[in-house]
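J.: My questions are about this predicted structure, shown below with the sequence.
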Amino acid sequence: MALEANERPNKPIAKFESMLKTDDVYFFDAEDFEDIIHHYLNHGKIALAKKAIKISLRQHPDSIALKLLDVEVLVFENNLDRAEELLDKLQLLDSSNEEIFIQRANIYSKKDNHEVAVKLLKRALELSDDGYDIHSLLGMEYLFMDDFKLAKESFMRCVDFDDQDYSSLYNVIYCFDFLEDFEGAIIYLNEYLDRNPYCEVAWHQLGKQYYAKHMYKEALTAFDFAIISDDSFIGAYFEKGKVLEKLGKYSEAIENYETTIQIEDPTSHAYLRIGKCYEHLGNDEMAKYYYYQTVHEDPLLDKGWLAITDFYYSKEDFDKALYYINKALNIDGENPTYWKKSAGINASLKNYDQADFSFKQAVELGNYELDTWLNWADVARCNKDYEAGIHILSQGLEFYPDSAEIQYKTVGLHLLANDKINARIRLMDALKINSGKIHLFEEEFPDYFKTEWAQNIIANNKRASR
């Protein structure tokens, strides 16, 4: 039985939830149902939203707005065929409803057909009196299409509608960053701050743009204004600390990182930066303390384990460095950076077989950096496995075909393998690529460099290049 008006809860959501707990039936206006359903959707309570839709359509079977909310849930749950059927029916009833085109766009977006989604959203924009949400959706579709220029323009329109739409503001700057248009971002943010001088988000983003352009003085000023606008803004303190580090002001940087810890629970990233600062200040005990705090706070943070490893490596305490890189590998054996570091440490300890294995793991996991190939070849050379070294360098050459470092090292390994024919060919190739780096060959293989045949090839190359 329906209750009298004076017996019902005042707020629609409380009233609806009260109804669900009883057998009573309350009547709601269609607009109240819309508010209730939007509330549940915004809070991710899909089951309650579906209940509200079901009950609402019993009480208001002709409400297009409620049926469109039903469609929205169907799209969210990937029940796209059913959603399209309902939209076809609704479009016959109201062909000028922009929400119908928005939901159709959502369906095409789910199907990865973003071009059609954009066309539908543009049609919705033509029908809408307020295109704020549609511009936001357009921006996201353009991001899916990697069209950062148009995405930026769409999100800019959102910010024009609402200066407090920080989500769109972040997206605008994201697009500038992707386009590597730091100058454009700086101009845009300064214009925004002319209108909103106390916006800590904009000051923070402006500081990051200045930081990217190595304009550290300007970055400090921007972060200071972000802190003035909101003295509990952790991100501003953290970024300010990074700038102070760049300027060599490590004690001041520590103060800013410590402020982030005081404002909120400590983070591994703050501990790590503090440790780095203490290491720069020559305070090894404090550096170690904060590095250990880093990995205690987040055992999966690779930079933490690498910082401890690098700390001991720099002290030439290779045994401890090996101990900590092995701990890191026990946590994440799929990390190529860990394996590369392990290779370098084992090479320093003359554990060449283990170094060879570690380099192999690093490469198999995707580390193709130039020095990886060069150092791995050096390990093969230490093992007197010159053929393996040549093979390693040939693999590296696929990634760095113009690398003089690889070419000259290959010449030397051919000579060590008593393969003078290929050594001559490689030396001529190396000189063609970069004769100016012949010193690499001289420094690493001085005895071979001084040979008559090598000097003749070098002299012939000089004459040919005149």
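T.: Okay, I see it.

J.: use CA for all of it now, contacts and neighbours both
T.: Fine.

J.: nearest residue to D32 other than its sequence neighbours?
T.: With CA to CA, 6 or more residues apart in numbering as the criterion, D32 has its nearest non-adjacent residue at 6.2 Å, and that residue is P12.

J.: gap between that neighbour and F33?
T.: 8 Å (CA to CA, to the nearest Å).

J.: one more structure, for comparison:
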Amino acid sequence: MEEEFLDFDDNQEMESIEEIAKQYADLKNGISGNILSEMAFELLIDYYDEQQNLNKALEVALTSREYYPFSAELMVKHADLLIADRKYNLSLDILEQARLLNSDDINIYILKVDALLALNEIDQAFEVFHTSLNMFEEDEKLDLLFEYVDVFDDYEVFDMVFDCLKMILDIAPNDEVALYKICYWVEFTGRFEESIRIHQKIIDSNPYNELAWFNLAAAFQGLKLYEKAIDAYQYAITINEKFDIAYRNLGDVYIRLRKFKEAIEALTTVVELTRPEDVLYEAIGHCHHKLQNFPLARLNYRKASHMQPDDNKLHYKIALTYMDELKWPNAIKSLEASLQIASAPEAHLALGECLLHQSAFNEAIYHFGIAVKQKPRNIPNWEALIKGLYAAGFFEEAEKQAQFALEATGQRPIFHFYIAMTLFAQAKNKEGLLQLELGMHHAPRLFRKVLELNPGIMQNSRVVDILARYNKSRH
């Protein structure tokens, strides 16, 4: 009996994939003499591939080639699956067969580069890459380059990702996808100067290309040429007044330049143009904080906190605004809220400071101690603990902790001065003078940091003599 081929009429609805799978099973089991069409095999291969059933997809691909041994399309699908199965050399052999049958299929070259990169045959992969680019023009070349972008990304050949995008923009300078993508890869590869040249060339021929202006600004920003970045972002915004990403980046540049009023204006525009985000409110709060607009800073930090209730740092930042206003009870409340979410040394340190101002010495010392325990090499934490103990009159314990601090921080000279002050407070003048000598020998300028503990120590003539001697030797 003559074999019949199951095919699809272009004018009829395509049979369901389940029916094709049944027909394939009948074919494999010898129940039916009907042979699936190339298209049916391709659909079935794609179906199993999408279902992540690689073994079944490979089986169908191999079977399809028995019936259509000269189908370049089926060879390419088979080779693609073999790459997924890490059979790279076999895949390359099949791709070469497919190339001899149909050298115009861009997928052959994409998969060849994929397989060669997997085998770490970098030079051969680049050779195929460059050869293929000379074979295609315009739209096909663009398609090829976009595919190569993904392949080189997968194998972390990041400079080639940038190079492909650059080639795309040489052909199609207004391609939005390429313009969006290259902005990310410029930052990732650090090729800022090159990006400036690329986008200046695009702008010369199309001065109203907002994405080119944006990318130019981002490249200037990457080089910390902030004034030039501002100019370019403003051009982008002039072309498209609803360009929210440009306003966002502009806000970041203004913050870096400490132009907080301008940053607030830019970031507020982003909030108006897009959905509110906690990071935007936090950044606006930061700007108001720097401008000492403490109520407005808190308002924006709270807006951010409502959107991210589990972010302990936002409560901490609210507390800092109260501390700047010397509103210790309010600050304590915010810090306690922060610590309920997560324990952080900076929050314990700040809470200790607030409690110290409230003369709650024991509680303050407790929180300073936690800060030290969490970051035992942090000098400010140790200083806060020692100062707290000193303020509470626990001079012996302060001396002990200053000795621990000296060891924990790698013999930092500042702690010789703290030890000296605690010894003077205990009327151990001889030992105190020895520690003062050590401190002055290593870092004489640090003495003023500890003088606030007991300014009256300057009435001690022997202390003054030591200070004078080292100050004289410095000059």
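T.: The structure has been received and is ready for your questions. Every value quoted in this text rests on a predicted model; they were computed, and no experiment measured them.

J.: Neighbours of the residue nearest to D32 of the first structure, how many?
T.: Counted by other CA atoms under 10 Å, the residues lying close to P12 of the first structure total 17.

J.: Next: G412 of the first structure.
T.: 26.

J.: so what corresponds to it in the second structure?
T.: Under the alignment by TM-score structural alignment, G412 of the first structure pairs with M421 in the second structure.

J.: In contact with its match, which residues?
T.: G432, V450, L453, N454 (CA atoms under 8 Å, 6 or more residues apart in numbering).

J.: Superpose on the first structure and give me the mean offset of whichever strand or helix holds it.
T.: Here M421 of the second structure, judged by DSSP states H and E, is contained in helix 414-425. Compared with the first structure after fitting, helix 414-425 of the second structure has a mean deviation of 3.3 Å; criterion: mean CA distance after the TM-score superposition for the first structure.

J.: what's the following helix or strand after that helix?
T.: Following helix 414-425 of the second structure in sequence, per DSSP H and E, is helix 429-442.

J.: Okay, buried residues for the helix or strand that that next one is followed by please.
T.: Once the chain leaves helix 429-442 of the second structure, the next helix or strand it forms, by DSSP H and E, is helix 447-451. By 16 or more other CA atoms under 10 Å, the buried positions in helix 447-451 of the second structure come out as F447, V450.

J.: As a check, name the ranges of all helices in the stretch 251-400 of the second structure.
T.: 260-273, 278-290, 294-307, 312-324, 328-341, 345-357, 361-374, 379-391, 395-408 (DSSP state H, counting those that start in this stretch).

J.: would JSON lines of the ones you listed with mean neighbour count and distance to A427 of the second structure be doable?
T.: Output for these, formatted as JSON lines (neighbours: other CA atoms under 10 Å; distance: least, CA to CA, whole Å):
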{"stretch": "helix 260-273", "mean neighbour count": "19", "distance to A427 of the second structure": "51"}
{"stretch": "helix 278-290", "mean neighbour count": "23", "distance to A427 of the second structure": "44"}
{"stretch": "helix 294-307", "mean neighbour count": "20", "distance to A427 of the second structure": "44"}
{"stretch": "helix 312-324", "mean neighbour count": "23", "distance to A427 of the second structure": "35"}
{"stretch": "helix 328-341", "mean neighbour count": "19", "distance to A427 of the second structure": "34"}
{"stretch": "helix 345-357", "mean neighbour count": "23", "distance to A427 of the second structure": "25"}
{"stretch": "helix 361-374", "mean neighbour count": "21", "distance to A427 of the second structure": "23"}
{"stretch": "helix 379-391", "mean neighbour count": "23", "distance to A427 of the second structure": "14"}
{"stretch": "helix 395-408", "mean neighbour count": "19", "distance to A427 of the second structure": "10"}
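
J.: Need those in TSV (columns: distance to I203 of the second structure).
T.: Output for these, formatted as TSV (distance: least, CA to CA, whole Å):
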stretch	distance to I203 of the second structure
helix 260-273	24
helix 278-290	30
helix 294-307	38
helix 312-324	42
helix 328-341	49
helix 345-357	48
helix 361-374	53
helix 379-391	51
helix 395-408	57
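
J.: nearest to E121 of the second structure, of the ones you listed?
T.: When the helices of the stretch 251-400 of the second structure are compared by CA to CA, helix 278-290 sits nearest E121 of the second structure, at 44.2 Å.

J.: With respect to F5 of the second structure, which of the contacts of M421 of the second structure is nearest?
T.: V450 (94.1 Å).

J.: In this model A420 seems to touch the closest one, though I could be wrong.
T.: No. V450 of the second structure is not in contact with A420 according to CA atoms under 8 Å; the separation is 9.6 Å.

J.: Name the single longest helix found in the second structure.
T.: Ranked by residue count, the top helix of the second structure under DSSP state H comes out as helix 138-154.

J.: What does C158 of the first structure correspond to in the second structure?
T.: By TM-score structural alignment, C158 of the first structure lines up with C164.
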